[in-house]
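[1] need a structure here:
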Amino acid sequence: MPDTSRRRFLGGALGAAGLAAAGGAGFGVARATERTGSSAHAEAVPFYGAHQAGIATPAQDRLAFGAFDITSRDKTAVQTMLARWAAAAAQLTRGEPVGAVDISPHAPPIDTGEAVGLPASQLTITVGFGPTLFDDRFGLSRYRPAALADIPPLPGDTLDPNRSGGDLCVQACANDPQVAFHVIRNFARLARGTAVLRWSQLGFGRTSSTSTSQDTPRNLMGFKDGTNNIKAEDTRSFDEFVWVGAETDQDWMRGGSYLVARRIRMLIENWDTDFLLDQEQVFGRFKTSGAPLTGKSESDTVNLAAKDGEGKPVIDLNAHIRLAAPATNGGQKLLRRGYSYTDGIDPQTGLLDAGLFFIVFQKDPRTQFVPIQRRLGGHDLLNEYIRHTGSGLFAVPPGLAEAGDYFGKALFA
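    So this is what the prediction gives:
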């Protein structure tokens, strides 16, 4: 424990023969929690629309995230895979399998079967393209958006390359962990021969409210974090901060967004030894109520100018709530859709490997995520208790219009 001071294109058709030949994915990820089967959370979220679901959609309870590397150098094969993914996604989000489980006793099932009988569970599937997709392999370099610039090294980064990057990403969110995991597993099968999983992450317990109908949840440090997150009902803020518009240099990205994922390990054992007052000063909020230190309830406006009786700022100059506030960052905002994670024990230290899988969507990471994180990484009191161990940046194209459309069709066209 560190010494610390304190702190191929087929129009989207899912051909049975093609899928049966896909074979097994050959990877495993343990379920983080038990399923939650509430009928209130079992309905389907529309797959087709102007924007991909899983961004403005109110955050579900569970996450399965996968980053893929493309192994084929055949552009048509990549298009075919994306068409299959799109057709599969349309079925999965309706609570249907990608194909028959019992098509033949002498052939592998088309669908792996673990989600048979389970409802749609508000499943959303969101697909993005990483910077490396725009190299010389597929002739896409001139279509790389300027906003998809590589994230520069940031203060405090201890990134593991095996948990970072990727040509493609798939974000599956649902209210049942098995439904979400089923997506990544079957997408890996559909990708066989064209792409392979680079890394994956399960998440549980959303850490932000993304709708006015949701309460703010708590992170693994016990604090309500992201109270002032952009809400789905605030369409003006989505247009200003999340959806790519006429300002883009690549028309195929209009109506899309940019996803940044960061695996942030929490040094939980260190945190658990810190006294309450100090924990609250680190966040700038009261632990129980979630209120800012300048207020009494969670929704109270944060008063960054407030001073105590000695003339000192009530909210520390390096408190997390101050450094992350739009007022400190030129008015910029991010849409947070992160989840808690736990990956067992660190074999080198015997300590818990748990924390926050931080996901944010924005219009341009160069002017939103990067400067905000640079400020946080350099000064945040929370840095004593966290380590950024993984990172990914992906351009998420707009939504699919109808059956036959596929992820990134305008890009490849």
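
[2] use CA for all of it now, contacts and neighbours both
    Noted.

[3] Wait, residue 186 touches residue 111, no?
    Yes - between residue 186 and residue 111 there is a contact at 7.0 Å, judged by Cα atoms under 8 Å.

[4] So what's the residue count around residue 347?
    Neighbourhood size, residue 347 [other Cα atoms under 10 Å]: 9.

[5] ok, it to residue 353 distance?
    Relative to residue 353, residue 347 is positioned 9 Å away (Cα to Cα, to the nearest Å).

[6] Would you mark the buried spots in stretch 100-109?
    100-101, 108-109 (16 or more other Cα atoms under 10 Å).

[7] what does that stretch rub up against?
    20-21, 23, 99, 110-113 (Cα atoms under 8 Å, 6 or more residues apart in numbering).

[8] rewinding a little: so which two of the buried residues of stretch 100-109 are the farthest from each other?
    Using Cα to Cα, the two most remote members of these are 100 and 108, lying 9.9 Å apart.

[9] picking up where we left off before, the buried residues of stretch 100-109 in strands, which ones?
    Residues of these located in strands (DSSP state E): none.

[10] In a markdown table, list the residues you listed along with distance to residue 11.
    Formatted as a markdown table, those follow (distance: Cα to Cα, whole Å):
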| residue | distance to residue 11 |
| --- | --- |
| 100 | 20 |
| 101 | 23 |
| 108 | 24 |
| 109 | 22 |
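
[11] how about the helices in the chain?
    Secondary structure of the chain (DSSP state H): helices at 16-20, 75-92, 177-191, 235-237, 268-271, 276-283, 320-323, 369-379, 409-412.

[12] name the helices or strands packed onto the last one?
    The elements that helix 409-412 packs onto, with contact taken as 3 or more Cα pairs under 8 Å, 6 or more residues apart in numbering; DSSP states H and E, do not include any helix or strand.

[13] Buried residues of it, list them for me.
    residue 409.

[14] any idea which residue sits dead centre in the chain?
    The centroid of the chain falls nearest to residue 359 when counting by Cα atoms, centre = their mean (3.7 Å).

[15] where's it relative to residue 334, distance?
    10 Å.

[16] Give the residues shared as contacts by the two.
    Counting by Cα under 8 Å, 6+ apart, nothing touches both residue 359 and residue 334.

[17] I figured residue 244 hits residue 252, correct?
    No - applying Cα under 8 Å, one finds residue 244 not in contact with residue 252, separated by 10.0 Å.

[18] compare with the first, here's sequence two:
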Amino acid sequence: MTDEEQSSPPVEAGAVSNERTDAAGLSRRGLFGLAIGAGATGLVVGAGAGLVGGAAYGTAQARAVTDAVAPGAGIHQPGITTPVQDHLHFAAYDMMARTTRADLAELLSDWTYAATRMMQGLDVSATGAVGGSPEAPPDDTGEALGLPASNLTITFGFGPSLFDERFGLEAQKPEGLERLPAFVGDDLDPLRSDGDLCIQACADDPQVAVHAIRNLSRIAFGRATIRWSQLGFGRTSKTTAAQATPRNLFGYKDGTANILADDAAALDENVWVPASEGPAWLAGGSYLVARRIAMLIETWDRTRLAEQDRVVGRDKANGAPLSGGDEFAAPDFAAVGATGKPAIDPRSHVRLAHPDLNGGIRLLRRGYNFVDGTTDLGRLNAGLFFLSFQRSPDRYITVQRSLATDAMGEYLRHVGSGLWAVPPAPAAGTSIGAGLMGA
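    Here you go, the predicted model:
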């Protein structure tokens, strides 16, 4: 918890039956979803940089979305190396029964159009929240009206279950894209795990992030339904040196050694899928792991400080490893403390998660804190919504298995899980996953 491309080709002619209302707008079915879906999904995203390029749209202080550059240049989706925003709304979806490959392609096209508009600070369609007929439901729910772009990014992923006989995608399934195996400490709720599709919406305003998922869910009406979703606040990682290292709900600095956006070599080695590994449609993409980790807050809060430090392997005050130095000092696992024992406990989180003990593997993390009220026992229903991007699923699996003896495991329960392939950003004029759907 504390430490650890290529543009897609156009869809082939005839692969998608869009019935577009204009050259780049929502399909009629997508607009029907906007009109009908508000009462059907029960959900509740807003505005930043375009899916295929540009800078954040909004206040003068809005930062550029650094991983969304000119289209056609082999770019990655925003929301991976983008400076981590303060809020998250994550949603997993299942395609509905009897939907076809054409339905899936049309949905991805509609989602791409709406996401690109919202990341520019626009409504999901040209008529939007207030520009349509007063006798019809608005195209946009309107709760983001008047709000700045808030650096919204929207990132799409495809789950293992999407690649079955329903859509004829079996031959395009990446070799490693399978449900994650069981790990020590798992107590997974199947209703809060997995999904055919996922959307990660991050923004500096929670209402902007919620607005995005709400509207994309309405657009999906009749084609896909929400399987589960998660709100997150207080990022638990950073992707730029300019960002201060945040703290998690245990009070410790989190993400000190995260991969940064300007470390191209580390990104190529650890995050982006090379053309030599996997199907062509995923080259330049990544794999996203989501883990809903319940933290036993009340138990932790009754633990003495020295024991907390031992479990984490870092100093709670400044984030420095217990072997000495400052927050960014490399942990010295051979260092001996005043008692003659290792300064950093062999079962500490920082040691077991460290790349030196995992074949050099590093994960790019974008996790968030969450508090979902209280449990039936009156305890905080809180924890870490862990998100990581990695070059292959086996890299995450290796690190997680290393944590089987983690002393922190006494205070954690993994209650939700999912894995998705994240394709590269679409080329100009195409949709997310166009390389997959056109194959």
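
[19] care to give me the TM-score?
    Superposed pair, TM-score by TM-score structural alignment, normalised by the length of the first structure: 0.92. Supporting alignment: 394 aligned residues with a Cα RMSD of 1.7 Å.

[20] follow-up on the earlier one: closest to residue 121 of the first structure out of the helices of the first structure?
    Using Cα to Cα, the nearest of these to residue 121 of the first structure is helix 177-191, at 7.3 Å.

[21] against the second structure, where does that closest one fall?
    Counting by TM-score structural alignment, helix 177-191 of the first structure falls onto residues 206-220 of the second structure.

[22] which residue lines up with residue 117 of the second structure in the first structure?
    Using TM-score structural alignment, residue 117 of the second structure lines up with residue 91 in the first structure.

[23] Contacts only, for its match.
    Contacts of residue 91 of the first structure by Cα under 8 Å, 6+ apart are 97-98.

[24] How are the strands of the stretch 201-350 of the second structure distributed by residue range?
    224-235, 286-295 (DSSP state E, counting those that start in this stretch).

[25] orientation of the first one relative to helix 101-118 in degrees?
    In terms of direction (axes from the mean of the first three to the mean of the last three Cα atoms, to 10 degrees), strand 224-235 of the second structure departs from helix 101-118 by 30 degrees.

[26] The strands of the stretch 201-350 of the second structure into a markdown table, with extra columns for mean neighbour count and distance to residue 209 of the second structure?
    As requested, the strands of the stretch 201-350 of the second structure are exported to a markdown table (neighbours: other Cα atoms under 10 Å; distance: least, Cα to Cα, whole Å):
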| stretch | mean neighbour count | distance to residue 209 of the second structure |
| --- | --- | --- |
| strand 224-235 | 20 | 9 |
| strand 286-295 | 23 | 17 |
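
[27] Can you add distance to residue 187 of the second structure and give these back as JSON lines?
    Converted to JSON lines, the strands of the stretch 201-350 of the second structure look like this (distance: least, Cα to Cα, whole Å):
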{"stretch": "strand 224-235", "distance to residue 187 of the second structure": "16"}
{"stretch": "strand 286-295", "distance to residue 187 of the second structure": "10"}
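
[28] which residues does residue 175 of the second structure contact?
    Neighbours of residue 175 of the second structure in contact, by Cα under 8 Å, 6+ apart: residue 278.

[29] what does it align to in the first structure?
    In the first structure, residue 175 of the second structure lands on residue 146 (TM-score structural alignment).

[30] Repeat that for residue 306 of the second structure.
    Using TM-score structural alignment, residue 306 of the second structure sits opposite residue 277 in the first structure.

[31] before we move on, what about residue 430 of the second structure?
    So, by TM-score structural alignment, residue 430 of the second structure is matched to residue 405.

[32] contacting residues for that match?
    Contacts of residue 405 of the first structure by Cα under 8 Å, 6+ apart are 11-12, 83, 86.

[33] Now compare these with the second structure and keep only the conserved ones.
    Retained contacts for the contacts of residue 405 of the first structure in the second structure, judged by both residues aligned by TM-score structural alignment, their matches' Cα atoms under 8 Å, are residue 83.

[34] Most neighbours among the contacts of residue 405 of the first structure, which one?
    residue 86 leads those on contacts (other Cα under 10 Å) with 28 neighbours.

[35] Report the contact partners of residue 83 of the second structure.
    Residue 83 of the second structure sits in contact with 65-66, 238-240, 243, 261, where contact means Cα under 8 Å, 6+ apart.

[36] again, 10 Å this time
    63-67, 151, 237-243, 260-261, 366 (Cα atoms under 10 Å, 6 or more residues apart in numbering).

[37] Which residue is the nearest non-sequential neighbour of the corresponding residue of the second structure for residue 223 of the first structure?
    Matched across to the second structure, residue 223 of the first structure falls on residue 252, judged by TM-score structural alignment. Spatially, and ignoring its direct neighbours in sequence, residue 252 of the second structure is nearest to residue 316 (5.5 Å; Cα to Cα, 6 or more residues apart in numbering).

[38] Just tell me what the one you found corresponds to in the first structure.
    Under TM-score structural alignment, residue 316 of the second structure pairs with residue 287 in the first structure.

[39] Hmm, residue 221 and its match touching each other?
    Yes - the pair residue 287 of the first structure and residue 221 qualifies as a contact (Cα atoms under 10 Å) at a distance of 9.2 Å.

[40] how about the residue nearest to the centre of the first structure, what's its partner in the second structure?
    Match for residue 359 of the first structure (TM-score structural alignment): residue 387.

[41] Enumerate every residue touching the match of residue 306 of the second structure.
    285-287.

[42] any idea how far it lies from residue 322 of the first structure?
    Residue 277 of the first structure is 17 Å from residue 322 of the first structure, by Cα to Cα.

[43] Likewise for residue 330 of the first structure?
    Taken as Cα to Cα, the span from residue 330 of the first structure to residue 322 of the first structure is 13 Å.

[44] Check residue 27 of the first structure too.
    From residue 27 of the first structure to residue 322 of the first structure the distance is 41 Å (Cα to Cα).

[45] Narrow the contacts of residue 83 of the second structure to just the buried residues.
    The buried subset of the contacts of residue 83 of the second structure - by 16+ other Cα under 10 Å - is 63-67, 151, 237-240, 260-261, 366.

[46] Now for the alignment partner in the first structure of residue 149 of the second structure, how many residues are close by?
    With TM-score structural alignment defining the correspondence, residue 149 of the second structure maps onto residue 120 in the first structure. Using other Cα under 10 Å, residue 120 of the first structure has 24 neighbouring residues.

[47] Before I go, just wanted to say thanks for your time.
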